[in-house]
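# Dropping the sequence and predicted coords here.
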Amino acid sequence: MAFLLLLFLSAFTPSATATIFADYYRNSCPAFSQIIRDTVTNKQITTPTTAAATLRLFFHDCLPNGCDASILISSTPFNSAERDADINLSLPGDAFDVVVRAKTALELSCPNTVSCADILATATRDLLTMVGGPYYTVFLGRKDAKISRAAAIEGTLPRPSMSVSEIIGMFGSKGFSVQEMVALSGAHSIGFSHCKEFTSGIFNYTKSPPYDSHYNPRFALGLQRACADYQKNPTLSVFNDIMTPNKFDNMYFKNLQKGLGVLKSDGGFYSDSRTRPWVEKYAADERAFFDAFSRAMVKLGGYGVKLGNQGEIRRRCDAFN
């Protein structure tokens, strides 16, 4: 009787001991992995920017308050959600779309079983491997957040204009070391940045030379030409890695050594004595970068996750149940 009573009580007690693990859906949704792979493969083939977009979406979901799919919620007349925070307005629609597609397929196969947070985490890993990145284990069992507020995002995500010290402090407050922060910055191996995010360093610069000193002179001139009309066309952008823009590799770090980092923060990582050793290490050894990036992504994927009755399994990824 005591054993039965214990089982009964545990069913209604907040899951303080719940955790995430690799084969979470082995019995409840055996087709989970295959459905994710099929979905992201089709999307990446038709829209090659999907991998970079989804990686960025994953970061913007996890860093502020944990990997809980709160970034996917659409605003309503009664609530301005995270995706409408100023820093999130430029998040590409490709990433939202691939999650919605995967959720639709999974609801047909395993209704009310797979969280949107787990879909985003797994899709990110699978898309990264498609573009040359490392494979790492994604631990599963996250629940979806019940709260998403734009006002809570300010100051929780790094901005291109931030100093290295500010970025180190931001990541440090979330438990990430300088090494992990630099490894995660390797996400700039793919994707692009809008001109408006770095034009202060290439136009109307008040010092001599007339651009930020971390830029290679020829690169600075190239950026000026590429972004000449950014005020008329705010969607103008350039690749984060001009050498191998569609391949996830360690070229981003090699570029920093040559003054080919697009953002102010990129240049800062090579000039700062705290981060430069890691830039040099990853530029020289791609395997070391991949290993460090994989470990940091696993750690990020476990940051602030919602478990048990802390969250829910959404029926739609863009709306609370």
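All right, it came through fine. Small disclaimer: the values here were computed from a predicted structure and weren't measured.
# contacts, neighbours, all on C-alpha from now
OK.
# Helix or strand: which one has the spatially most central residue of the chain?
The C-alpha lying nearest the average C-alpha coordinate of the chain belongs to residue 59 (CA atoms, centre = their mean; 2.4 Å). Take DSSP states H and E as the rule and residue 59 turns out to sit in helix 50-65.
# And the contacts of that helix?
Applying CA atoms under 8 Å, 6 or more residues apart in numbering, the external contacts of helix 50-65 come out as 43-44, 67-71, 88, 91-96, 98, 120-121, 123-124, 127-128, 131, 153, 156-157, 174, 187, 190-191, 300-301, 303-304.
# Next secondary structure element downstream of it?
Scanning forward in sequence from helix 50-65, with DSSP H and E defining helices and strands, the next element found is helix 93-109.
# Pull out the buried residues from that following helix.
When neighbours are counted by 16 or more other CA atoms under 10 Å, the buried residues of helix 93-109 are found to be 94-96, 98-100, 102-106.
# quick one, helices of the stretch 151-300 of the chain?
Assigned by DSSP state H, counting those that start in this stretch, the helices in the stretch 151-300 of the chain fall at 164-172, 178-185, 217-226, 251-257, 264-271, 276-284, 286-301.
# ok, and what's touching the second one?
Identification of contacts with helix 178-185 by CA under 8 Å, 6+ apart yields 168, 171-172, 269, 274-275, 278-279, 282, 289, 292-293, 296-297.
# right, and residue 314 touches residue 118 too?
No: checked against CA atoms under 8 Å, the pair residue 314 and residue 118 is beyond contact range at 11.4 Å.
# Assign a three-state SS to residue 16, would you?
When the structure is split into helix, strand and coil by DSSP: H, G, I helix; E, B strand; the rest coil, residue 16 lands in coil.
# Report the contact partners of it.
Residue 16 is in contact with 307-308, counting by CA under 8 Å, 6+ apart.
# Could you report the distance from residue 225 to residue 213?
Between residue 225 and residue 213 the computed distance is 18 Å (CA to CA, to the nearest Å).
# The structure to be compared is supplied as follows:
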Amino acid sequence: MSTKKPNCMSIILVLVLVLCQCIRLKAQLQVGFYAASCSMAEFIVKDEVRKGVSSDKGMAAGLLRMHFHDCFVRGCDGSVLIDSTPSNTAEKDSPANNPSLRGYEIIDNAKARLEASCKGVVSCADILAFAARDSVEMTGGLGYDVPGGRRDGRISLASDIQANLPAPTLNVNQLTQMFANKGFTQEEMVTLSGGHTIGRSHCTSFSARLYSFNTTVSQDPSLDPTYATQLKQQCPQGSTNPNLVVPMDTLSPSTTDVGYYRDILANKGLFGSDQTLMTNTATANQVNQNVRNPMLWSRNFADAMVKMGRIGVLTGNNGEIRAKCRVINS
């Protein structure tokens, strides 16, 4: 029988491998992340979202968009929640986010309750991810498990927005590339675009399609003429009123369903970046498929939201747990 003892290098190598595995596991997002440290975390967030949506159904779309706009810029780190300072214009005050995003007070309320119950435990980034899921579920979409463990970033720059958020004027190839930059397939891009099924848009985001489409025609020829007339009544040419808004989905703007895709088939996609999905065979086929099989889209949307919630996350010892979501810790 051999009595040869393992050498020191072998022992050290095993210890290093075990340590690396522990660190890797600690850094992963996990469903039920707060089960032991703050067991009421997700319930508290859902309760605040429910109160917000009960008083204003549009808050659901605001929270869903906020999560999307957060994750696509610097990853899902809650940076979209940070207020501007005299020396820095933050993400929330970029033209793409202000005044279109809303629901910040719902996040603030949830954070205040969580700090009172579990001080310094639940990140703003996780609150936003939970709130987006709750918004989808409360408007008729499928609920889904959201893994927690994100930590909050300390940097928020309005200058980061343009290169990372898809503009409402992008064509299908540009959209495909922008989503690919974040790790999504073209199919997932079409699926996530369905988030436009709830909420509203300011007239300034699409008025060029009505009055100054290009040098040849003033009105986008891909837009249903009757719908265009209706939009012109709601969004008069030259108006600078920032409060003029129209629903993104013509028939069910408060319900997470496939109405968005039905509108596209009827040439009533509000943004150029919506209607462009019909200009590509693969994406047009998917639009038709989603209309035919709403449950399939709902499942795919839930899966895509979970994937989106993993973009560029800070975990482990990276980032921080902000005491207030609007300001970084001093």
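Cool, the structure landed. It should be emphasised that the depicted structure is a prediction, and the values quoted were computed from it without experimental measurement.
# Show me which of the contacts of helix 178-185 of structure 1 are buried.
Buried members of those, scored by 16+ other CA under 10 Å, are 168, 171, 269, 274-275, 278-279, 282, 289, 292-293, 296-297.
# Mind putting those into a markdown table with distance to residue 263 of structure 1?
Compiled in a markdown table, these are given as follows (distance: CA to CA, whole Å):
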| residue | distance to residue 263 of structure 1 |
| --- | --- |
| 168 | 16 |
| 171 | 18 |
| 269 | 10 |
| 274 | 18 |
| 275 | 15 |
| 278 | 18 |
| 279 | 15 |
| 282 | 18 |
| 289 | 20 |
| 292 | 22 |
| 293 | 20 |
| 296 | 22 |
| 297 | 22 |
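# Please identify which pair of the residues you listed lies farthest apart.
274 and 297 (20.9 Å; CA to CA).
# can you tell me which helix or strand residue 113 of structure 1 belongs to?
Per DSSP H and E: residue 113 of structure 1 is located in neither a helix nor a strand.
# tally of neighbours for it?
18 (other CA atoms under 10 Å).
# so what corresponds to it in structure 2?
When structure 2 is aligned by TM-score structural alignment, residue 113 of structure 1 is paired with residue 121.
# Over to residue 278 of structure 1?
For residue 278 of structure 1, the aligned position in structure 2 is residue 286, judged by TM-score structural alignment.
# Kindly report the same for residue 34 of structure 1.
So residue 34 of structure 1 corresponds to residue 43, using TM-score structural alignment.
# before we move on, back to that, and the gap between the residue nearest to the centre of structure 1 and residue 224 of structure 1?
29 Å.
# What span of structure 1 is stretch 191-199 of structure 2 aligned with?
The counterpart of stretch 191-199 of structure 2 in structure 1, using TM-score structural alignment, spans residues 183-191.
# Could you tell me the end-to-end distance of that stretch?
Length of stretch 183-191 of structure 1, first residue to last, CA to CA: 16 Å.
# Next up, the contacts around the nearest residue to residue 290 of structure 1 once chain neighbours are set aside.
Of all residues beyond its chain neighbours, the one nearest residue 290 of structure 1 is residue 134 (5.9 Å), with distances taken as CA to CA, 6 or more residues apart in numbering. With contact set as CA under 8 Å, 6+ apart, residue 134 of structure 1 has these partners: 128, 290-291, 294.
# Secondary structure element for the alignment partner in structure 2 of residue 134 of structure 1, which one?
Residue 134 of structure 1 maps onto residue 142 of structure 2 when the alignment is built from TM-score structural alignment. Using DSSP H and E, residue 142 of structure 2 is not contained in any helix or strand.
# what about residue 142 of structure 2, distance to residue 86 of structure 2?
Here the distance between residue 142 of structure 2 and residue 86 of structure 2 works out to 42 Å (CA to CA).
# Likewise for residue 159 of structure 2?
Counting by CA to CA, the gap between residue 159 of structure 2 and residue 86 of structure 2 amounts to 15 Å.
# Can you tell me the number of residues neighbouring the counterpart of residue 57 of structure 1 in structure 2?
The equivalent of residue 57 of structure 1 in structure 2 is residue 66 (alignment by TM-score structural alignment). Using other CA under 10 Å as the criterion, residue 66 of structure 2 is surrounded by 25 other residues.
# Please apply the same query to residue 153 of structure 2.
Residue 153 of structure 2 has 25 nearby residues by other CA under 10 Å.
# Next, the contact list for the aligned partner of it in structure 1, please.
Aligned by TM-score structural alignment, residue 153 of structure 2 pairs with residue 145 of structure 1. In this structure, residue 145 of structure 1 makes contact with 68-70, 306, 310-312, judged by CA under 8 Å, 6+ apart.
# do the same with residue 292 of structure 1
Contacts were defined as CA under 8 Å, 6+ apart; by that measure residue 292 of structure 1 touches 180, 183.
# separation between it and residue 136 of structure 1?
Taken as CA to CA, the spacing of residue 292 of structure 1 relative to residue 136 of structure 1 amounts to 11 Å.
# and what of residue 26 of structure 1?
Taking CA to CA as the measure, residue 26 of structure 1 falls 18 Å from residue 136 of structure 1.
# quick one: which of those two has more around it?
Of the pair residue 26 of structure 1 and residue 136, residue 136 is the one with more neighbours under other CA under 10 Å, namely 18 against 11.
# Just give the closest residue to the more buried one, not the sequence neighbours.
Among residues not flanking residue 136 of structure 1 along the chain, residue 294 sits closest, at 5.7 Å (CA to CA, 6+ apart).
# What count of nearby residues applies to the one you found?
Residue 294 of structure 1 is surrounded by 22 other residues when neighbours are defined as other CA under 10 Å.
# before we move on, what about the one 5 residues further on?
If you count neighbours by other CA under 10 Å, residue 299 of structure 1 ends up with 15.
# And the strands in the stretch 101-250 of structure 1, which stretches?
Under the criterion DSSP state E, counting those that start in this stretch, the stretch 101-250 of structure 1 carries strands at the ranges 192-194, 237-239.
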